[in-house]
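1. here is my input; please provide its structure:
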Amino acid sequence: MLSLALSYPLSMASSIKVAPAPWKLKGRSWIFLVSALSSTSSFPAGWSSAYQADALSSGGEFIGGLGLIQIVSYAESPVGPYDELIYVPGRWKYSDGTKAFRITQIYVSTEESTLNGRKNWNIPKQIANFDIKTGSDGTTDISVTQPNASSPFFKASIKSIPILSSISVPSNTSILGSYYKLMQPPLPAGENPEDVATHQWASLIPTLSGSTTFRKLVPGLDGKVGDGAGFPAIVPWSFGFGMENVTLGFGIPTAYDTV
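-> Take a look at the predicted model:
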């Protein structure tokens, strides 16, 4: 692979704030694993937006393995507070032997996060409306809806687990080393000003650190978390992780012309 610095035009056709990498963000996060896909499995419906599917399935060899769903509510970021929903189907293998995860479906609540996530790291972000509410019993209800839609395409409740959720453990993904690596392909432009195209591959290892507790996920759409269109109609492992006061780091990526 040829390692380069990512470069983009300085002029933008919109007034959306541009915030180059690196980023440091703070908030709270929930992570739930998804049962492994095999290397010959078809991706579930809703694994990617239609206009980005060709790009996000290209390059490298899908080798499957565990996937994940992550929800993040950022209180601080270089572009202000925002919410985020992520689907990762598994890992890919590349010509030099590198193995890395790939985000294929991701929604955020602001256009600033969308533009910069795409521009900085090839993260295929799209806008959605988030409703995240935490009740007095510790249950967090999450609903995500397409703009101008009335029904959510993602819905779930995250609940406390007796005794286990009272145990808080310091955690840091840096102990996973390169296992947590992302490799994201170049993206096509979408219909909105924030849906910018990119032209090189981008690789980075995000970092998460914070206080982790165990949580239970209850799907909210006929026993699934997604509707099979905007998000995969899958059932993640019910036992997952909640991170409070989490700090996330998205550094300057390594860029590649080809993989």
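2. please make it C-alpha for all contacts and neighbour counts, starting now.
-> Will do.
3. touching, Ile106 and Val72? I think so.
-> No: when contacts are counted by Cα atoms under 8 Å, Ile106 is not listed as touching Val72 (11.0 Å).
4. between these two, tell me which one has more neighbours.
-> Of the pair Ile106 and Val72, Ile106 is the one with more neighbours under other Cα atoms under 10 Å, namely 25 against 20.
5. okay, and the more buried one sits in which element?
-> Secondary-structure assignment from DSSP states H and E places Ile106 in strand 105-108.
6. C-terminal to that strand, what's the next element?
-> helix 111-121.
7. packing partners for that next one?
-> Applying 3 or more Cα pairs under 8 Å, 6 or more residues apart in numbering; DSSP states H and E, one finds that helix 111-121 contacts strand 125-127, strand 201-204.
8. whichever helix or strand comes after the first one: which residues count as buried?
-> Following the chain from strand 125-127 toward its C-terminal end, the next helix or strand by DSSP H and E is strand 129-134. By neighbour count on 16 or more other Cα atoms under 10 Å, the buried set for strand 129-134 is 129-130.
9. which other residues reach strand 129-134?
-> Residues outside strand 129-134 that contact it (Cα atoms under 8 Å, 6 or more residues apart in numbering): 83, 108-109, 140-147.
10. okay, and which of those residues map to strands?
-> Among the contacts of strand 129-134, the members falling in strands (DSSP state E) are 83, 108, 140-145.
11. picking up where we left off before, reformat the helices and strands packed on helix 111-121 as a markdown table; add distance to Ser238.
-> Putting these into a markdown table (distance: least, Cα to Cα, whole Å) gives the following:
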| stretch | distance to Ser238 |
| --- | --- |
| strand 125-127 | 26 |
| strand 201-204 | 29 |
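12. the structure of the following sequence is requested for comparison with the preceding one:
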Amino acid sequence: MNDANNIKVAPAPWSINGSKAYLFIHGSRPIQESFNENPDPIRSPFSGGMGGMLLVRYTDSPVGPYDELLFIPGYYQFRDANYYRISQIYVSSIDSVVNGRRNWNVPKKLARFCWTDNDTCVKIFLPESDEPFCTIRVRPRLYCIPVSSALIPSSFRTFLQIPLEEQNDKNMYLKITPSCSGWFRPLVELIEFHTNGKEIPSHEKLSMYTYGVGYEAFTLIFPIAEQVLY
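-> The predicted model follows:
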């Protein structure tokens, strides 16, 4: 992890290579609202829908390799449309934290990831903590097939991120539509999901479906954000 006073500047767009990504879905969970860094209930209220948890290992990016855990509660209304929003996200690189917040209004926070068992088990810690706030264990199933996100409608992969605390213009929202290509694994089993209920929602209140999907040896494109004024 780099010193906060020596951050690498890495403007969008980003092309990122990854080795593993696991996505698990949950039903609408408004409990996540209480964990949002900067909730926006008047301009962009939570409107329900399916949410998800994404766990990723990036092997190469404009700021180097890093790990990531993020949560998407579901849809948020903005004017007369609904968009997904990344409400919580932890990464293992301070460069990723600063640039992610600056480029896309993604509320990244720093964490430490300890992987075992061929990247199928991870314990995630706050930087100065000896106790993990989240433990995840997965079991990949079936075989991978080459798939591009171009097959997925853009509405299912478009995010509208709200202004963060450090931004001066509180009326400037950022819209992003990432794309991905690589080896898609159609079935991943969630063996363990445990949280302390403090940093992220409790596993008892954020029950995940047992089976999800994965990506391996993939490339993710995170484009320049579109500015949307309230």
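13. just the helices and strands packed on helix 111-121 of the first structure: most buried one?
-> Of all these, strand 125-127 has the most neighbours on average by mean count of other Cα atoms under 10 Å, namely a mean of 25.
14. which other helices and strands contact that one?
-> If contacts are counted by 3+ Cα pairs under 8 Å, 6+ apart, strand 125-127 of the first structure sits against strand 105-108, helix 111-121.
15. onto which residues of the second structure does the first one map?
-> Per the alignment by TM-score structural alignment, strand 105-108 of the first structure matches residues 88-91 in the second structure.
16. and whichever residue in the second structure pairs up with Ser151 of the first structure, how far from Cys114 of the second structure?
-> Here Ser151 of the first structure is matched to Glu131 in the second structure, going by TM-score structural alignment. Counting by Cα to Cα, to the nearest Å, the gap from Glu131 of the second structure to Cys114 of the second structure is 11 Å.
17. ok, Tyr90 of the second structure next?
-> Distance of Tyr90 of the second structure to Cys114 of the second structure, given as Cα to Cα: 13 Å.
18. tell me who's in contact with the closest residue to Thr145 of the first structure other than its chain neighbours.
-> Once flanking residues are discounted, Thr145 of the first structure sits nearest to Pro152: 4.2 Å by Cα to Cα, 6 or more residues apart in numbering. Applying Cα under 8 Å, 6+ apart to Pro152 of the first structure gives the contacts 143-146.
19. how near is the spatially most central residue of the first structure to Ile16 of the first structure?
-> Centroid-nearest residue in the first structure, with Cα atoms, centre = their mean: Ile86, separated by 3.1 Å. Distance of Ile86 of the first structure to Ile16 of the first structure, computed by Cα to Cα: 22 Å.
20. quick one: the strand ranked longest in the second structure to strand 121-125, angle?
-> Determined from DSSP E, the single longest strand within the second structure is strand 179-195. Interaxial angle, strand 179-195 of the second structure versus strand 121-125 (axes from the mean of the first three to the mean of the last three Cα atoms, to 10 degrees): 70 degrees.
21. elements contacting strand 179-195 of the second structure?
-> strand 134-141, strand 145-148, strand 211-222.
22. can you name the next helix or strand after the shortest one?
-> Right, the one you point to is strand 145-148 of the second structure. strand 159-161.
23. what's the counterpart of Ser171 of the first structure in the second structure?
-> Using TM-score structural alignment, Ser171 of the first structure sits opposite Val147 in the second structure.
24. now Val235 of the first structure: how far from Ser35 of the first structure?
-> In terms of Cα to Cα, Val235 of the first structure sits 9 Å off from Ser35 of the first structure.
25. right, so of the helices and strands packed on strand 179-195 of the second structure, which gets closest to Tyr75 of the second structure?
-> Tyr75 of the second structure lies closest to strand 211-222 among these, at 19.3 Å (Cα to Cα).
26. what's the mean distance for the closest one versus the first structure?
-> In this overlay with the first structure, the average offset of strand 211-222 of the second structure from its partner residues is 0.8 Å by mean Cα distance after the TM-score superposition for the first structure.
27. what residues in the first structure pair up with that strand?
-> Mapping strand 211-222 of the second structure onto the first structure (TM-score structural alignment) gives residues 239-250.
28. okay, buried residues for that stretch please.
-> 239-244, 246-250.
29. one more: stretch 18-25 of the first structure?
-> 18-19, 21, 23, 25.
30. could you list the residues in contact with that stretch?
-> By Cα under 8 Å, 6+ apart, the residues outside stretch 18-25 of the first structure that reach it are 74-79, 112, 115-116, 120, 247-252.
31. same check on stretch 230-241 of the first structure?
-> For stretch 230-241 of the first structure, contacts defined as Cα under 8 Å, 6+ apart pick out 30-35, 44-49, 68-69, 105, 146, 153-154, 212-219, 223-228.
32. average distance between the strand holding Ile106 of the first structure and the second structure?
-> Mean deviation for strand 105-108 of the first structure: 0.4 Å (mean Cα distance after the TM-score superposition for the first structure).
33. before we move on, back to that, turn the helices and strands packed on strand 125-127 of the first structure into a markdown table, columns for distance to His199 of the first structure.
-> As requested, those are arranged in a markdown table below (distance: least, Cα to Cα, whole Å):
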| stretch | distance to His199 of the first structure |
| --- | --- |
| strand 105-108 | 19 |
| helix 111-121 | 10 |
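34. so Gly60 of the first structure makes contact with Arg91?
-> No: with contacts counted by Cα under 8 Å, Gly60 of the first structure stays clear of Arg91, the gap being 9.7 Å.
35. more neighbours, the two?
-> Counted by other Cα under 10 Å, Gly60 of the first structure and Arg91 do not tie: Arg91 has more neighbours, with 25 against 20.
36. just say helix, strand or coil for Leu54 of the second structure.
-> Following DSSP: H, G, I helix; E, B strand; the rest coil, Leu54 of the second structure is assigned to strand.
37. residues contacting it?
-> 21-24, 68-71.
38. go again with 7 Å.
-> 22-24, 69-71 (Cα atoms under 7 Å, 6 or more residues apart in numbering).
39. corresponding residue for it in the first structure?
-> By TM-score structural alignment, Leu54 of the second structure lines up with Gln70 in the first structure.
40. try Asn105 of the second structure
-> Per TM-score structural alignment, Asn105 of the second structure is aligned with Asn122.
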